[in-house]
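> Show me how the following folds:
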Amino acid sequence: MWAATVARLTESADMEEEEEKEPRVPCDSDYERLSVLGIGSFGRVVLAKRRDTGDLFALKLIAYSKLTLPKHLERTQTERDVLSSMRHENIVKLYCAYRTSTHFALVSEYCPGGELFHHLCRRRVFKAAAVAFYAAELSLALDCAHARGIVYRDVKPENCLLDSRGHLKLVDFGLAKVGVADLYLGAHSVCGTLEYMAPDVLAKKPSGYGLSVDWWGLGIWTYELLTGLPPWYGPDRHKLFKNIRHAPLRIPPYVSLAAASLLANLLRRHPRERLVGLQNLKRHSFFANIDFDTVSTHDNPPIRPKQGLANNFDAKFAALDVDDDDPPPTRKPATRTAAIVVDRASLQNWDYARPLRS
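Okay, the predicted model is just below:
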């Protein structure tokens, strides 16, 4: 009898271990779509409820029809691969990935606090203490990515969400590049949002650029939160391109000396003169009142998100029908290269379910 009991317990443990290693990949019918949270270049993000548990998730739907170039498909796979490998309090958690007849789907944790950009638009500027808090959390997320050889390349307030407590979560790794371990070398593509691009990205040097561009991005991000706009913001893209590379950095007089010093050091055009790395950042006087070891678990973040579904997201998205087709792209795909055919059979390594308890 004892032997039979042990055998049953062993079998049960083996089954639990197997289930933990290979959880079931869900399908679209497992989720009820509630409202649209945002629209991007390649699809949309919707608030979805798991039918069997009632749990809420952010469902990112990437339309096959929008992936017209090989690099689009490659970056879609990169985002799925990077997020599935990440485990950090300040990086959004990916739970699973599946495909429908028309879309690739990423199921991530729902951050009801909405985009940091949404809160910036409402407040116009943040106080220095709030900026230091969120800059510390963003720096921890970037440091986690860099430790794994990943350069993020798209730091901006729109890509920073707040969870229910008001803590920052970095999202959207669609422009990330893996295999970059050097601060100054390893990447060559000119990509990102122009207002936040580092001069070493725009320079198109044969040697390329490295992880240091994310610290430049942190500088632009910090400047925007403190002043309301990026430092060289303007409608003329050619002029903006030129100003990023050559125009002087003008810091408003109401910005504190500590903040001005941080901006001046992060926004040095020569990457080898730039303030880079989490350890160097921690020592700067701007973060004198921040404990980097406990900031991500702090009980009182600067922003307390409104309660309720999608209350911290742009109302124009909430008004959209979740079953509507995605809006047409704002720009036509390049005609020099024939558009690739993307369908349900593409990206064979796409399907994913996060191991339990991880």
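> contacts, neighbours, all on C-alpha from now
Fine.
> and the helix or strand where F57 lies, how far out from the chain's middle?
When elements are defined using DSSP states H and E, F57 is found to belong to strand 56-63. Shown here is strand 56-63, whose average C-alpha point lies 14 Å from the average C-alpha point of the whole chain (CA atoms, centre = their mean, to the nearest Å).
> Give me the residues contacting that strand.
Contacts of strand 56-63 with the rest of the structure, by CA atoms under 8 Å, 6 or more residues apart in numbering, involve 42-50, 102-111, 326.
> for comparison, sequence B:
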Amino acid sequence: MRLQRHKMGVEDFELLTIIGRGAFGEVRLCRAKATGEVYAMKKLKKSEMLSRGQVEHVRAERNLLAEVDSHCIVKLLYSFQDSEYLYLIMEYLPGGDMMTLLMRKDTLTEDEARFYVAQSVLAIQSIHRHNYIHRDIKPDNLLLDKNGHLKLSDFGLCKPLDCRALSTLHEHEPGSDEEYREPMPMDIEGGRSQPSTREQSHRSQQEQLQHWQRNRRMLAYSTVGTPDYIAPEVLLKKGYGMECDWWSLGAIMFEMLVGYPPFYSDDPMNTCRKIVNWRTYLKFPDEAKLTLEAKDLICRLLCDVDQRLGSRGGDDIKGHPWFNGIQWDKLYEMEAAYKPEVNGELDTQNFEKFDEVSSQPHPSTRSGPWRKMLTSKDANFVGYTYKNSDVLKGMMNSPIAELKKKPQPKRPSIVSLFDNANTGVVCNGEDSGHAHMDYSGRQTDESHTSSFQRKSQVFHSGENGRL
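Purely as a prediction, here's the structure:
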């Protein structure tokens, strides 16, 4: 009960190496002080979320992670907040991401690609079943555990679908996608501004691969990101549904087998034009030796929405001939196609290295253009707190929790105090302190459980527990 009441905070964790940094915050390794378990801590700045219109995205990410219980997606252990930041404590997957693997290997064999595309299908299906669209499927968000099995992560752009409505979404929220992609000019669909002839026709597969790899890491950590995996209907804002995630998977499969995405260009705007005009630009280089089944699957994912494989559900994709022989129900039990090198629970060699940035003093929330918004910003994140019940059970069995289970002497009553005084026994009152402290030694907030329940109800006010 005390573990359930304990209000988690950043002080409950030892902060370790930074393994990711983006426009809104950072991800770092951390260790829980109570159990010694190692996790990944995602830290997001509230003021950035508010000023860039990302509040709904943050809520959707937290709700999806708390709601979807699947071995195909990264597990959320805790979420909490302080006055400046939001925190997500997730399982740490030390194998790195698919982007790093592709940069190391250039291309995958069809057997290797088949394994990871199949696991990606299961992961995407798991969120679609809960009526969520990811919208940002890309190699950076496909993480590998220590055994090389894939899990989907980073749901900051996921969108919940209303089951009562049509299966498409229309973008109308102000500021909802400014950080997702650049604004499209009027001539994008017509394609009047085309890639250079050299880029379009004369680069060999190896030259294109080298050029892509030089720019890949920089694009991954830019505020705009890379549009290479975005479906055309998303770029054109024509309304889109779950099918956009299957387009993204098709682009990733192409990259796995060829070495670079199908519509890569020096200029991200030209990439967008290529995607919208995919009939002209979807080509397989002569040097790439792909089977007919592999080419067919890619072409059936990178096509119009109404013809796209997966538009009726992921089972259509599973039935494609390229997956013949895959045991879908045993995919996460078999040996992975690639086993990353991992030396211990704190090993971060499979992630990019980031320098520690000395903390700058936070600007006063009582001054500046965001003064009014910042003073009430916490109201936008009511109910963000979450604790995974499985973790609480584990903590109950941890060595520290076991010590707390040992029977403690009863707190002395007034009668016993007088009796002890009469018999010359001195009571030092040490045990009485334990009755008011939680397992970490901080004062317990007796009203926290009820307030947590109220916050959860506010946060899950939408249908099926989503906003």
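> what's the TM-score here?
Counting by TM-score structural alignment, normalised by the length of structure 1, the TM-score of this superposition works out to 0.84. Behind it: 323 aligned residues with a CA RMSD of 2.5 Å.
> re the thing from before, what about the contacts of strand 56-63 of structure 1, which are in strands?
43-50, 103-109 (DSSP state E).
> of all these, which two lie farthest apart?
By the measure CA to CA, those have their two most distant members at G43 and R50, which lie 20.5 Å apart.
> Three-state assignment for A260 of structure 1, please.
Assigned with DSSP: H, G, I helix; E, B strand; the rest coil, A260 of structure 1 falls in the helix class.
> no no, A401 of structure 2
Applying three-state DSSP to A401 of structure 2 yields a three-state assignment of helix.
> and it, how far is that from L3 of structure 2?
Taking CA to CA, to the nearest Å as the measure, A401 of structure 2 and L3 of structure 2 are separated by 9 Å.
> and stretch 58-66 of structure 2, which stretch of structure 1?
Aligned using TM-score structural alignment, stretch 58-66 of structure 2 spans residues 76-84 in structure 1.
> and that stretch, how far from structure 2 on average?
Overlaying structure 2 shows stretch 76-84 of structure 1 at a mean distance of 0.9 Å from the equivalent residues (mean CA distance after the TM-score superposition for structure 1).
> who's in contact with that stretch?
Taking CA under 8 Å, 6+ apart as the criterion, the residues outside stretch 76-84 of structure 1 that touch it are 92-97, 106, 172-178, 347, 350, 352, 354.
> Now a PyMOL select for only the buried ones of the residues you listed.
Selecting only the buried members of the contacts of stretch 76-84 of structure 1 in PyMOL, with burial defined as 16 or more other CA atoms under 10 Å, works like this:
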select buried, resi 92+93+94+95+96+97+106+172+173+174+175+176+177+178+350+352+354
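> just the strands in the stretch 51-200 of structure 1 please.
Counting by DSSP state E, counting those that start in this stretch, the stretch 51-200 of structure 1 has these strands, from start to end: 56-63, 94-99, 103-109, 114-115, 150-151, 160-162, 168-170, 177-178.
> got those as CSV, with distance to E18 of structure 1 columns?
Listed next are these as CSV, based on distance: least, CA to CA, whole Å:
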stretch, distance to E18 of structure 1
strand 56-63, 25
strand 94-99, 17
strand 103-109, 22
strand 114-115, 36
strand 150-151, 30
strand 160-162, 34
strand 168-170, 31
strand 177-178, 30
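> And those: which comes nearest G210 of structure 1?
For the strands of the stretch 51-200 of structure 1, distance to G210 of structure 1 was read as CA to CA. The smallest value, 7.1 Å, belongs to strand 150-151.
> quick one: contacts of the closest one?
Contacts of strand 150-151 of structure 1 with the rest of the structure, by CA under 8 Å, 6+ apart, involve 145, 176-181, 210-211, 214.
> I'd like to know which part of structure 2 it is aligned with, by residue numbers.
Taking TM-score structural alignment, strand 150-151 of structure 1 hits residues 132-133 over in structure 2.
> all helices of structure 1, in order?
Here structure 1 has its helices, by DSSP state H, at 2-21, 70-85, 116-123, 128-147, 199-202, 212-227, 237-246, 257-266, 278-282, 315-318.
> Out of those helices, which gets nearest to C160 of structure 1?
Taking CA to CA as the measure, those were each checked against C160 of structure 1, and helix 116-123 came out nearest at 5.6 Å.
> That closest one maps to which residues in structure 2?
Correspondence between helix 116-123 of structure 1 and structure 2 is established over residues 98-105, with TM-score structural alignment as the criterion.
> Give me the mean distance between the strand holding F57 of structure 1 and structure 2.
After superposition onto structure 2, the mean distance of strand 56-63 of structure 1 to its aligned counterpart is 0.4 Å, using mean CA distance after the TM-score superposition for structure 1.
> State the span of structure 2 onto which that strand is aligned.
Strand 56-63 of structure 1 falls opposite residues 38-45 of structure 2 when the two are matched by TM-score structural alignment.
> what sits against the spatially most central residue of structure 2?
A centroid search over structure 2 (CA atoms, centre = their mean) returns D154, at 1.7 Å, as the residue closest to the centre. When contacts are counted by CA under 8 Å, 6+ apart, D154 of structure 2 touches 61, 141.
> please redo it, this time with the cut-off set to 10 Å
Contacts here follow CA atoms under 10 Å, 6 or more residues apart in numbering; on that basis D154 of structure 2 touches 42, 61, 65, 73-74, 134, 136-138, 140-143.
> What does it correspond to in structure 1?
Taking TM-score structural alignment, D154 of structure 2 has D172 as its aligned residue in structure 1.
> ok, so what distance separates that match from S285 of structure 1?
Looking at D172 of structure 1 against S285 of structure 1, where the rule is CA to CA, the gap reads 30 Å.
> and if you look at L9 of structure 1?
Computed with CA to CA, the distance linking L9 of structure 1 and S285 of structure 1 is 57 Å.
> same question, S108 of structure 1
Distance from S108 of structure 1 to S285 of structure 1, by CA to CA: 35 Å.
> The two: which is more packed in?
Regarding S108 of structure 1 and S285, a neighbour count based on other CA atoms under 10 Å identifies S108 as having more, with 19 against 14.
> ok, and the closest non-adjacent residue to the more buried one?
Setting aside the residues directly before and after it, S108 of structure 1 is nearest to L94 in space (CA to CA, 6 or more residues apart in numbering), at 4.3 Å.
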